[in-house]
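In: Give me the fold of what follows.
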Amino acid sequence: MQRGPQVGWSSFIRSGGVYQFDTDLDDGGNFDATRATIQAGHGYAWDDRTSVSLALGYSYDGYSFSGDTGIAAIAPWENINTFSLSLPMRWGIGDNWSAFLIPSIRSTGESSANFDDTITGGGFIGAAYRFGERLTIGPGIGVVSQLEDNATIFPILIIDWKITDRLSLDTGRGLGATLGPGLALNYRANQSWNFAFGGRYEKLRFRLDKNGVVPNGIGEDKTFPVYAGCTYYISPKTNVSLIAGVELGGELKLEDRDGNRLSKEAYDPGGFLGLTFSMRL
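Out: Modelled structure (predicted):
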């Protein structure tokens, strides 16, 4: 869980890029992926527990397949674009409770996909209780509609635990258009440096090109990345981070336009390296 925002009007911008190195597919061949994201928002905070903001985001996921068998042989997708709009809200209830609501809508698909067929929506809701100055914890749930599939429903642990003055555990933030819960363990070495270790479930589901190998089909990339990272604070409101990790339990899925499965392949653990930037105004 993120710390409360500054009182009054404020803006933020976050961006980043990740490269996933060549990863072998179970049925032969391999792929690599280049991912980039940018998100900007503007909001108002009445106090450190009550705020509302509007956030706009764009993410790019570029895949390159190589091989003569399985999914790699047909290279069913290449460049995935995601546009998102969300309205994060947070408010205090009494002295110790806080509630959270984040409705969102997004479009995820290849450039030539029919726009109307790329749209999904949903949100996250939760509540947390503050047990003194060091621990805030509570349950949450995410519900997000899926292209040609049932809505995804998943639990979220909202936590902000200051284990010591330097060590903390909190709800981790993902990169880009993927969705799913996560956790991050942080070590604040000093005012300038923070080190983290974390993991999260990620799922990216998208509409394919209307003129592609599977016209108007569905692609999916599901994985559980674990990572280590270091963050340098240029100022209290501006930081850059270097992250490195491994994608575990990865799986690619290809479906027709109605959501009927055509192919599913697991892939080996794949390394990734990334850089992120964050600034509040």
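In: make it CA atoms for all contacts and neighbour counts henceforth
Out: Fine.
In: just checking, residue 35 touches residue 15?
Out: No: contact criterion C-alpha atoms under 8 Å: residue 35 and residue 15 do not qualify, at 10.9 Å.
In: Return the residues in contact with the nearest residue to residue 267 once chain neighbours are set aside.
Out: Leaving aside its sequence neighbours, residue 267 sits nearest to residue 25 (C-alpha to C-alpha, 6 or more residues apart in numbering; 4.4 Å). Residues in contact with residue 25, defined by C-alpha atoms under 8 Å, 6 or more residues apart in numbering, are 31, 72, 265, 266, 267, 268.
In: Please report how far the fourth one lies from residue 201.
Out: Between residue 266 and residue 201 the distance, using C-alpha to C-alpha, to the nearest Å, works out to 15 Å.
In: same check, this time on the third one
Out: Between residue 265 and residue 201 the distance, using C-alpha to C-alpha, works out to 18 Å.
In: Quick check: which element contains the closest residue to residue 222 other than its chain neighbours?
Out: Spatial nearest neighbour of residue 222, chain neighbours left out: residue 203 (4.4 Å); criterion: C-alpha to C-alpha, 6+ apart. Taking DSSP states H and E as the definition, residue 203 sits inside strand 202-207.
In: To check against the first, give me the structure of this:
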Amino acid sequence: MAKPLHSRVNINPSIVCIGLMPLLSYSVFAAEPRQEYKPFKVSVSQISTQSANVANGETELQRDSLLLNAGVTMPLSKQWSVGMRLGYDRLDYDWRNIRLTGANNTAALFSDAGASWENIDRYRASVSVNYRMDKHWSFMFSPQIQYAYADTASASNAQSYGVVASAMYAFESGNMLGVGVAYLNDIDEVRTLPYLAVSWQINDRWRLANPFQAGFSGPAGLELSYQFNPAWNVGLGNSRRTERFLIADDETVVETNEWVSYLRAGWRVTPAIALNLYAGYYFNGELEVTDEAALDLDNQGAAALDLEFRF
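Out: Take a look at the predicted model:
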């Protein structure tokens, strides 16, 4: 019998990066020439997966996600800077051939009448305070809040909050390593994520870095990228992704956990515009429902597009 979700506290030593779903958070461009500072960033991302069987049965799930992000970073002095990030995500869960009885059923995900939930709204906000002590050490503190709920629940019961804190060391080469912890009081569950952050320029072409921002969507993973020229690069990455949201106001929560590997092609169209295309593969996935055993989610392919503007 699986332990109820509300009683679990996860300690996950996975690699994550500093800051605040699914596949995308921000693009990675290595060895870029110094450009005019642009404090504002806006991005639009679309992710689509193949249909996957749930609980090794007939029920199928196909997902589409639209992610909107806006952020700003402002220096206050040589040592201090602050940032703010806002986001809205629309997650569409397309259920097919729902099986409520018999072997390999998915009744735990739905009401007794079989009514399904299909759309999830997720609102995100975070503030970060950064302090650079000297040429080597820098520190970050970032509180964050999130509301994530299906069309069968209300926002008032879907609040999550947390904080990310870190310390990073910059070597003489400019490469950086850091450690920190993310404390996340998610819907009906507390998660604590120790993490290691890395930004390492191996040579003029190769770079190892965290491709995503840490937070409620889980660890940030690692990406190895190769820079062909100032405009084009490719990357190969891997990360564990989490989505947790309310599906009923009686504190019934669904959580998806899965790994994703991907190949990315990035194009710096102009100094202010970047485009990234992703081909990914989700694997070792599962869906958990409050007080129920986890249901297996079959492996599936995915594709994504991310467009970013800086100004």
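In: For residue 141 of structure 2, see how far away the corresponding residue of structure 2 for the residue nearest to residue 222 of structure 1 is.
Out: With TM-score structural alignment as the criterion, residue 203 of structure 1 lines up with residue 242 in structure 2. In this view, residue 242 of structure 2 and residue 141 of structure 2 are 22 Å apart by C-alpha to C-alpha.
In: again, but for residue 173 of structure 2
Out: Taken as C-alpha to C-alpha, the span from residue 173 of structure 2 to residue 141 of structure 2 is 25 Å.
In: Look at those two and report which has more neighbours.
Out: Ranked by neighbour count (other C-alpha atoms under 10 Å), residue 173 of structure 2 and residue 141 place residue 141 first, with 19 against 8.
In: which residue in structure 1 lines up with the more buried one?
Out: Aligned partner of residue 141 of structure 2 by TM-score structural alignment: residue 101.
In: which residue sits closest to that match, ignoring its sequence neighbours?
Out: Per C-alpha to C-alpha, 6+ apart, closest to residue 101 of structure 1 is residue 125, 4.5 Å.
In: Now for that neighbour: which residues touch it?
Out: Contacts of residue 125 of structure 1 by C-alpha under 8 Å, 6+ apart are 99, 100, 101, 102, 140, 141, 142.
In: now do 10 Å
Out: 88-90, 99-103, 139-143, 155-156 (C-alpha atoms under 10 Å, 6 or more residues apart in numbering).
In: With residue 53 of structure 2 instead?
Out: 59, 60, 61, 62, 95, 96, 97, 296, 297, 298, 299, 300.
In: Quickly note the distance from residue 229 of structure 1 to residue 184 of structure 1.
Out: Residue 229 of structure 1 is 10 Å from residue 184 of structure 1, by C-alpha to C-alpha.
In: Would you mind grabbing the residues shared as contacts by these two?
Out: 195, 196, 197, 198.
In: of all these, which comes closest to residue 174 of structure 1?
Out: Nearest to residue 174 of structure 1 among these, counting by C-alpha to C-alpha, is residue 198 at 10.2 Å.
In: Most remote residue from the middle of structure 1, which is it?
Out: residue 68 (31.5 Å; C-alpha atoms, centre = their mean).
In: pretty sure that one belongs to a strand, no?
Out: No: going by DSSP: H, G, I helix; E, B strand; the rest coil, the assignment for residue 68 of structure 1 is coil, not a strand.
In: show me the contacts for it.
Out: 27, 28, 29, 30, 74, 75.
In: Please indicate which of the residues you listed are buried?
Out: Buried members of the contacts of residue 68 of structure 1, scored by 16 or more other C-alpha atoms under 10 Å, are 27, 28, 29, 30, 75.
In: Give me the nearest residue to whatever residue of structure 2 lines up with the first one, chain neighbours excluded.
Out: Looking back up the chat, that one is residue 27 of structure 1. Residue correspondence to structure 2 (TM-score structural alignment): residue 27 of structure 1 is matched to residue 56. In space, and not counting its chain neighbours, residue 56 of structure 2 is closest to residue 104: 6.1 Å by C-alpha to C-alpha, 6+ apart.
In: hang on, the earlier thing: make JSON lines out of the shared contacts of residue 229 and residue 184 of structure 1 and add distance to residue 174 of structure 1, neighbour count and secondary structure.
Out: Listed next are these as JSON lines, based on distance: C-alpha to C-alpha, whole Å; neighbours: other C-alpha atoms under 10 Å; DSSP: H, G, I helix; E, B strand; the rest coil:
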{"residue": "195", "distance to residue 174 of structure 1": "16", "neighbour count": "19", "secondary structure": "strand"}
{"residue": "196", "distance to residue 174 of structure 1": "13", "neighbour count": "20", "secondary structure": "strand"}
{"residue": "197", "distance to residue 174 of structure 1": "13", "neighbour count": "19", "secondary structure": "strand"}
{"residue": "198", "distance to residue 174 of structure 1": "10", "neighbour count": "20", "secondary structure": "strand"}
